[in-house]
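>>> sequence first, then the predicted structure, then my questions.
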Amino acid sequence: MIEITNVSKSYGDTCVVDAVSLSIPAGGITSIIGPNGAGKSTLLSMISRLLPMSSGKVSVDGLDVTHTPSDVLAKRLAILRQDNHLSARLTVRDLVGFGRYPHSKGRPTLEDKAKIEEALDYLSLQPLAGRFLDEVSGGQRQRAFVAMILCQDTDYVLLDEPLNNLDMKHAADMMKLMRRACDELGKTVVMVLHDINFASWYSDRIIAMCDGRIVRDGPPAELMTPEAMQAIYGIDMSVQEVGGKRLGVYYG
């Protein structure tokens, strides 16, 4: 379980995340939505210790992220950031192998090599494994980064806007992959999303933020209402039920 207790982040006099408290139980997909500047990515970065908190506490399965050694935390929690570009010329297999560093410390064992191949297989990347990252498409590159995160073999996976720069098909494929990782591998996925329909279709829980605070929290059916969309985004939206899921249509 991820426990977030009174977590805040300020830059000078500007409060970006304001005393957020949450419990995220193990299992399933939790999506964090909200308008630009709501504090979503900042909160995710503090959970993963990429960004220091101004106040508050975050623990992962009882481990305080502020004080837990990096090599211990990296075996429990992995994060894929928005800016996941690399200047080094690496093959897809090289990149995926980085996920084993917390375990191998740069000296991969036979088990580490097997985990790399498993991750490549799981994301159907074996045909591309020997190609350089600048020789594959954006969607394929994003899958390679996700394979690296899964190869890290953590219980918790944090994704910051993983659908950025992906077209509709590749975005849907990415969400299906994360759903499979939860259902088949027992992962707990927490992601920041802008597309509320993808959040509604694939998530078990949606947390909505606005002005650094949580304004809605619950299963998709509870958040996908015209009233909730008005409260979160200040927009008029109709909601339709398709295949047992609620999807929104923005109209002004």
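Received, thanks. The structure presented is a predicted model; accordingly, all values stated were derived computationally and were not measured.
>>> hey, let's count contacts and neighbours off CA atoms from now on
Fine.
>>> burial of residue 210, as a residue count?
Using other Cα atoms under 10 Å, residue 210 has 21 neighbouring residues.
>>> ok, it - contacts?
34-35, 37-39, 232 (Cα atoms under 8 Å, 6 or more residues apart in numbering).
>>> let's see it at 6 Å
Going by Cα atoms under 6 Å, 6 or more residues apart in numbering, residue 210 touches 34, 38.
>>> second one coming, line it up with the first:
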Amino acid sequence: MITLNEVQKDYSDSVQIGPVTTEIESGGITALVGPNGAGKSTILTMMGRLLDLDHGTIEVAGHDVVKTPSRTIAKILSVLRQENHFVTRLTVRQLVGFGRFPHSGGRLTLGDEKYISEAIDFLDLTDLEHRYLDQLSGGQRQRAYVAMVLAQQTDYVLLDEPLNNLDMQHAVQMMKQLRRAADDLGRTIVIVLHDINFAAHYSDRIMAMKNGQVIKHGTPEEIMQNQVLSEIFNTDITVIEGPSGPLAVYY
């Protein structure tokens, strides 16, 4: 479980995220949704200890992310940021290998190589594993970064907008692979998404944010309501029944 207690980030006297107090259950996929500037990425990066908290505490599987040693946290929690500055002369396999650093310290064993291969196969990158990153499309690079965090073999995986740079077909493929990682590998995945319909279709829980606050946290069925979505996104939204579940239609 991930527990946030009075978590707050102060950017200025007039701009702050939080305080947020909530719990994210273990297992499955929890999607963070909301309009731009709602605080989704800020909350996620504080969970991943990539951004300092100004107030409050965050615990992941009972470990305080601020006080727990980095090497310990890195074996529990992996995180993929929205901005990734890649080294062009790295191959896909070399990049994915960085996910094993908390375990290997940079000296890869046969066991590490096995996990690297499994992550590459899982993201359908086998034919690309010896390609350099600058030879890939944006979507292929994005999949390589997700493979890297899966290779870290952590129970908790935090992903900040992993559908960036992906067209519709590859976005669907990515969400199916993340769904499989949650179901088949037992990972707890927390993901920032812009598309409420992707969140509703693939996640188990949705945490909706607005103006730095969590205003609704529940199942897709609880969130996919006309009034709830209209309040979150400040526009008229109608939920209709689509062929595979509820769909939000914007007006």
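Yep, that arrived. Quick caveat: nothing in here was measured; it's all calculated off a predicted structure.
>>> so how far is residue 221 of the first structure from the closest residue to residue 60 of the first structure other than its chain neighbours?
Closest residue in space to residue 60 of the first structure, ignoring its immediate chain neighbours: residue 2 at 4.6 Å, by Cα to Cα, 6 or more residues apart in numbering. Remark: distance between residue 2 of the first structure and residue 221 of the first structure (Cα to Cα, to the nearest Å) = 23 Å.
>>> equivalent analysis for residue 86 of the first structure, please.
Taken as Cα to Cα, the span from residue 86 of the first structure to residue 221 of the first structure is 39 Å.
>>> these two: who's more crowded?
Counted by other Cα under 10 Å, residue 86 of the first structure and residue 221 do not tie: residue 221 has more neighbours, with 17 against 10.
>>> which helix or strand contains the more buried one?
Using DSSP states H and E, residue 221 of the first structure sits in helix 220-223.
>>> average offset between the next helix or strand after that helix and the second structure?
Beyond helix 220-223 of the first structure in the direction of the C-terminus, DSSP H and E gives the next helix or strand as helix 226-233. Following the fit onto the second structure, the mean deviation recorded for helix 226-233 of the first structure is 0.9 Å by mean Cα distance after the TM-score superposition for the first structure.
>>> and helix 226-233 of the first structure, what does it pack onto?
The contact analysis (3 or more Cα pairs under 6 Å, 6 or more residues apart in numbering; DSSP states H and E) places helix 226-233 of the first structure against no helix or strand.
>>> again, only this time at 7 Å
The contact analysis (3 or more Cα pairs under 7 Å, 6 or more residues apart in numbering; DSSP states H and E) places helix 226-233 of the first structure against strand 237-242.
>>> from the chain's centre, how far out does the helix or strand following the strand it packs on sit?
Following strand 237-242 of the first structure in sequence order, the next helix or strand is strand 245-250 (DSSP H and E). Here strand 245-250 of the first structure is found 22 Å from its chain centre; the criterion is Cα atoms, centre = their mean, to the nearest Å.
>>> next, the angle from strand 245-250 of the first structure to strand 237-242.
Orientation of strand 245-250 of the first structure against strand 237-242 (axes from the mean of the first three to the mean of the last three Cα atoms, to 10 degrees) gives an angle of 150 degrees.
>>> perfect, I'm done here.
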